[in-house]
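Trainee: Make a model of this:
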Amino acid sequence: MAQVKIHGLRHRLAPRREAVSQTIHACVMEVLGMPADKRAHRFFHFEAEDFLAPGGRSEDYTILEIMLISGRTVETRKRLVRRLFERFESELGIAPVDLEITLIESEAANWGFRGLHGDEAQLSYAIKV
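Mentor: From the prediction side, this is the model:
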């Protein structure tokens, strides 16, 4: 299971919402082996006065928070972050300096979906990758 929050300036993020979502999902399918139908993305659009960025960032500054069930190796998590940086730059024109990514892991028992705890659910994909 992976849930993604995408934060950015409304006038920059909203027009390319679908492309951003497709890029993220392609990365999690490739690196984490997530199925095509497991996309859970939420967009948070801000006006400039409500989204302050560190120095040296452009209006493309984007923050990704990716919540995952614990179990992926450090190398897998690093590969996902690298792939996101690469594809955001090559497909969306968002430079690595303008992208911040946080992976947030939580034990399966802390998740609830389809009426079950995450540690009780039968998943169609592997977590231990």
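
Trainee: CA only for contacts and neighbour counts going forward, please
Mentor: Will do.

Trainee: In space, what's closest to A40 - neighbours in sequence excluded?
Mentor: Q3 (5.0 Å; CA to CA, 6 or more residues apart in numbering).

Trainee: thinking that neighbour is in contact with F43, fair?
Mentor: No: Q3 is not in contact with F43 according to CA atoms under 8 Å; the separation is 11.3 Å.

Trainee: Let me see the ranges of the helices in this structure.
Mentor: Assigned by DSSP state H, the helices in the chain fall at 10-13, 17-32, 74-92.

Trainee: From the contact counts, what lies against the first one?
Mentor: Going back to what we said before, that points to helix 10-13. For helix 10-13, the packing partners by 3 or more CA pairs under 8 Å, 6 or more residues apart in numbering; DSSP states H and E come out as strand 41-46.

Trainee: Please generate a structure for the following sequence too, so the two can be compared:
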Amino acid sequence: MGQVKIYGLRSALSPISREFSDILHGCVVDAFKYPENKRAHRFFYLEPEEFFYPEGRSQQYTIIEISLFEGRSIEAKKLLYKLIFERMETHLKITPNDIEITLTETPLHNWGIRGKAGDELALDYRVAV
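Mentor: The predicted model follows:
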């Protein structure tokens, strides 16, 4: 499943990247019943002159892009959003107004993983949740 990209201002995101990743991964595990041992997060730190964001957002504005296998229910996706918004605000004081999340789903056969097409893999978790 997931390849996660996280974009934000270096000054705001870099000091909290480990905790941010831990919280985000916990949300994915809880919402999608995803294995604890499968985390693929990449942080993209931007300088102020490289990151333009909408009016009304703070310097904590963060974009989360998650590429994943198709198959999760709408309810599971909405639970993921809810958990991310709640936990980031509770633990890191990043308001929901400063977080944007995009899920991009693709068929298993569009993934190449461990030398195979994704639809040929024996997964140790369910995608349809």
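
Trainee: tm score of chain vs chain?
Mentor: Taking TM-score structural alignment, normalised by the length of structure 1 as the basis, the two superposed chains have a TM-score of 0.98; 129 aligned residues with a CA RMSD of 0.6 Å.

Trainee: M34 of structure 1 versus the residue nearest to A40 of structure 1, what's the distance?
Mentor: 11 Å (CA to CA, to the nearest Å).

Trainee: Neighbour count: these two, which is higher?
Mentor: M34 (20 against 15; other CA atoms under 10 Å).

Trainee: Go ahead and confirm the more buried one touches C27.
Mentor: No: counting by CA under 8 Å, M34 of structure 1 stays clear of C27, with 9.1 Å between them.

Trainee: so who does G71 of structure 2 touch?
Mentor: By CA atoms under 8 Å, 6 or more residues apart in numbering, the contact list for G71 of structure 2 reads 127-129.

Trainee: Apply 10 Å and report the result again.
Mentor: 105-108, 126-129 (CA atoms under 10 Å, 6 or more residues apart in numbering).

Trainee: hang on, the earlier thing: so for E49 of structure 1, which of the helices of structure 1 sits nearest?
Mentor: helix 10-13 (11.1 Å; CA to CA).

Trainee: Show me what counts as buried in the closest one.
Mentor: By neighbour count on 16 or more other CA atoms under 10 Å, the buried set for helix 10-13 of structure 1 is 10, 13.

Trainee: Check stretch 104-116 of structure 1 too.
Mentor: 108, 111.

Trainee: Stretch 4-11 of structure 1 too?
Mentor: Quick answer for stretch 4-11 of structure 1 (16+ other CA under 10 Å): 4, 6-10.

Trainee: if we can go back for a sec, switch the helices of structure 1 over to a markdown table; also include distance to L52 of structure 1.
Mentor: Listed next are these as a markdown table, based on distance: least, CA to CA, whole Å:
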| stretch | distance to L52 of structure 1 |
| --- | --- |
| helix 10-13 | 13 |
| helix 17-32 | 20 |
| helix 74-92 | 21 |
